[in-house]
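> Kindly return the folded structure for what I paste below:
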Amino acid sequence: MVAAATCGFLLAAVAACGGIQAEVHHREVPRPGGPSGTARPSPSAVPSRIPGVGERLWQRIPLGTQQVVVVYGDHKDSPDSTLVLYQKRGTIWQQSGRWPSHNGKRGWTTNHREGDERSPVGVFTLSDAGGFLEDPGTRFPYTQDKDAFISPYYWDEAHWYDFDYVIAIDYNRLRGTRPDNPTRPLGQSKGGGIWLHLDHGDGTLGCISVPESAMEYLLRTLDPKDKPVIVMGDKANLLL
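Presented below is the predicted three-dimensional model:
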């Protein structure tokens, strides 16, 4: 049985968001004003803001980003959340999709560690996708691999389709590589394999899970030219 490196369950060396020991850590999005760009305008100069996202995380969203996925966690210790896609139209952020979602079964953390069963709070880029099924029409680089993204036969039936579609969340991983690439720039202890993937009805080991319809919509809608990012955390941390 070939183990799938995934954000829900990971066999072998890949950390997974719902699985055995693995999880993917993200690489922090460079802060505006650093080597990657110019500082964001102050809130007073911004005609529209995404609701529920405070100044600390807002400043981490790179200039030029036109698509933002926000995961609003119910509580820091809860696996329940809501995922909302916002797209910028002129100066206005418009909601274009909203779905129930799940995060780490133990909630959220600002200092993610491998095996803590919590999802990392932060702003992370989205750059690579894949899955057991064929590319549904995404603009992301897509890796279909029926060996790497198959759920082990001994998992509960509810998890058999977790990795039909996945989008890698760039936490402690190399952008531009397939989602199950095991490289961990921050070290193995910081976890990894944090993905967006199909929901199985309860919390994960660190990934974010959504209904199949949501994954298909996100894969077909998110566009690298719009510099998509995910802003994720419990509601209290998101507002800081």
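
> For the rest of this, base every contact and every neighbour count on C-alpha atoms.
Fine.

> From residue 84, how far off is residue 210?
11 Å (C-alpha to C-alpha, to the nearest Å).

> Mutual contacts of those two, please.
residue 99 (C-alpha atoms under 8 Å, 6 or more residues apart in numbering).

> Which elements pack onto the host helix or strand of residue 231?
Secondary structure assigned from DSSP states H and E places residue 231 in strand 229-234. Packing contacts for strand 229-234, counted by 3 or more C-alpha pairs under 8 Å, 6 or more residues apart in numbering; DSSP states H and E, involve strand 67-73, strand 108-109, strand 119-120, strand 122-131.

> other SSEs contacting the top helix by length along the chain?
In the chain, assigned by DSSP state H, the helix with the most residues is helix 212-221. Packing contacts for helix 212-221, counted by 3+ C-alpha pairs under 8 Å, 6+ apart, involve strand 195-198.

> this one as well, want them side by side:
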Amino acid sequence: MSLAACGASDHGTARGGDDAPQRKTALKRVPGIGDRLWERVPAGTRQVVAVYGAGRNSPDSTVALFTEHGSTWKQERTWPAHNGRKGWTTDHHEGDLRSPVGVFTLSDAGGVLGAPGVKLPYTRSATFQAPHYWKKPYWHDFDYVVAIDYNRVKGTPPNDPTRPQGQSKGGSIWLHMDHGSGTSACVSQSRSAMEYLLRTLDPKLHPVVVMGDRADLKA
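All right, here's what the predicted structure looks like:
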């Protein structure tokens, strides 16, 4: 099992106020995403997790969940988050400490803890446990995870190490619990945010994550 993509080593301060409901405003499409990436959202997708990076070289980001209702999109929740501690890249490679920009499906979940009423296939296993030689704030990173379908086989547990594009392209990139600072490539957020996503993401709505720094997202 490879957890290297999620094993950051620096520290910061987690931000609060991430579990308040948002005013649901009707939108023609998810805001802040330009044609280049929006055209890659699969037909039939009705749930979008948007990750808005603060800057190309920043580890700070905001996650928002949008759901399509008829011909409009509504923002359901938003949370503070972290991404790769060196920021973002359109050409991710193992060990670059940047999160990949792009549109990726969300098909599988898992973690150390039991599923909190999930709809996605969920694998509970102690093998998700972060090594205890990591610093203590990181020990619970993988209590809950949702696999981002970058260089992985959909329909397998998130910690399946298979990388169809090869090891050098990185992998094991997840939405997971936050330790207060940037990651190696994953997107991290609070436990309450992860629990909400796990309860809400529905394979019948074909969820995807659209992620990147704000400039790349708009391009």
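
> List the buried residues for the strand holding residue 231 of the first structure?
Going by neighbour count (16 or more other C-alpha atoms under 10 Å), the buried part of strand 229-234 of the first structure is 229-234.

> what sits against the spatially most central residue of the second structure?
Compute the mean C-alpha point of the second structure, and by C-alpha atoms, centre = their mean the closest residue is residue 175, 3.3 Å away. Shown in contact with residue 175 of the second structure (C-alpha under 8 Å, 6+ apart): 145-148, 186-189, 194.

> coming back round to it: switch the buried residues of strand 229-234 of the first structure over to TSV, and while doing so, append distance to residue 80 of the first structure to every line.
Formatted as TSV, these follow (distance: C-alpha to C-alpha, whole Å):
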residue	distance to residue 80 of the first structure
229	20
230	17
231	16
232	12
233	11
234	9
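
> What's residue 138 of the second structure aligned with over in the first structure?
Residue correspondence, TM-score structural alignment: residue 138 of the second structure in this structure matches residue 159 in the first structure.

> Near that match, how many other residues are there?
If you count neighbours by other C-alpha atoms under 10 Å, residue 159 of the first structure ends up with 21.

> before we move on, the earlier item: pick the most deeply packed of the helices and strands packed on strand 229-234 of the first structure.
Among these, ranked by average contacts under mean count of other C-alpha atoms under 10 Å, first place goes to strand 119-120 (a mean of 31).

> superposed on the second structure, where does that one end up, distance-wise?
Relative to the matching residues in the second structure, strand 119-120 of the first structure has an average distance of 0.1 Å after the fit, by mean C-alpha distance after the TM-score superposition for the first structure.

> What residues in the second structure pair up with that strand?
Under TM-score structural alignment, the match for strand 119-120 of the first structure is residues 99-100.

> Same question for stretch 174-184 of the first structure.
Residue span in the second structure matched to stretch 174-184 of the first structure, by TM-score structural alignment: 153-163.

> Pull up the gap between residue 103 of the first structure and residue 78 of the first structure, please.
According to C-alpha to C-alpha, residue 103 of the first structure and residue 78 of the first structure sit 8 Å apart.

> thinking again about what came up before, how close does the longest helix of the first structure sit to the second structure?
Helix 212-221 of the first structure sits 0.3 Å off on average (mean C-alpha distance after the TM-score superposition for the first structure).

> which residues of the first structure does stretch 56-65 of the second structure align to?
Counting by TM-score structural alignment, stretch 56-65 of the second structure sits on residues 76-85 of the first structure.

> ok now the matching stretch, how far from the chain's centre?
12 Å (C-alpha atoms, centre = their mean, to the nearest Å).

> Could you do stretch 194-212 of the first structure as well?
On C-alpha atoms, centre = their mean, the centre of stretch 194-212 of the first structure falls 9 Å from the chain's centre.

> Tell me which residues of that stretch come out buried.
So stretch 194-212 of the first structure, judged by 16+ other C-alpha under 10 Å, has buried residues 194-200, 203-212.

> what range in the second structure matches it?
The aligned range for stretch 194-212 of the first structure is 173-191, by TM-score structural alignment.

> quick one: contacts of the match of stretch 56-65 of the second structure?
Residues contacting stretch 76-85 of the first structure (C-alpha under 8 Å, 6+ apart): 67-74, 95-109, 202-204, 210, 233-236.

> for stretch 153-163 of the first structure, same thing?
Taking C-alpha under 8 Å, 6+ apart as the rule, stretch 153-163 of the first structure contacts 6, 8, 131-132, 149-152, 197-201.

> can you rerun that using 6 Å?
Residues from elsewhere that reach stretch 153-163 of the first structure (C-alpha atoms under 6 Å, 6 or more residues apart in numbering): 131, 149, 151, 197-198, 200.

> Now do it: distance from first to last residue.
Termini of stretch 153-163 of the first structure sit 13 Å apart (C-alpha to C-alpha).

> coming back round to it: first to last residue in the match of stretch 194-212 of the first structure, what's the distance?
Note: stretch 173-191 of the second structure ends 17 Å apart using C-alpha to C-alpha.

> Same check on stretch 61-68 of the first structure?
9 Å.

> Contact partners for the closest residue in space to residue 119 of the first structure that isn't next to it in sequence?
Counting by C-alpha to C-alpha, 6 or more residues apart in numbering, residue 206 is the residue found nearest to residue 119 of the first structure once chain neighbours are left out, at 4.2 Å. Residues near residue 206 of the first structure by C-alpha under 6 Å, 6+ apart: 17, 104, 117-119.
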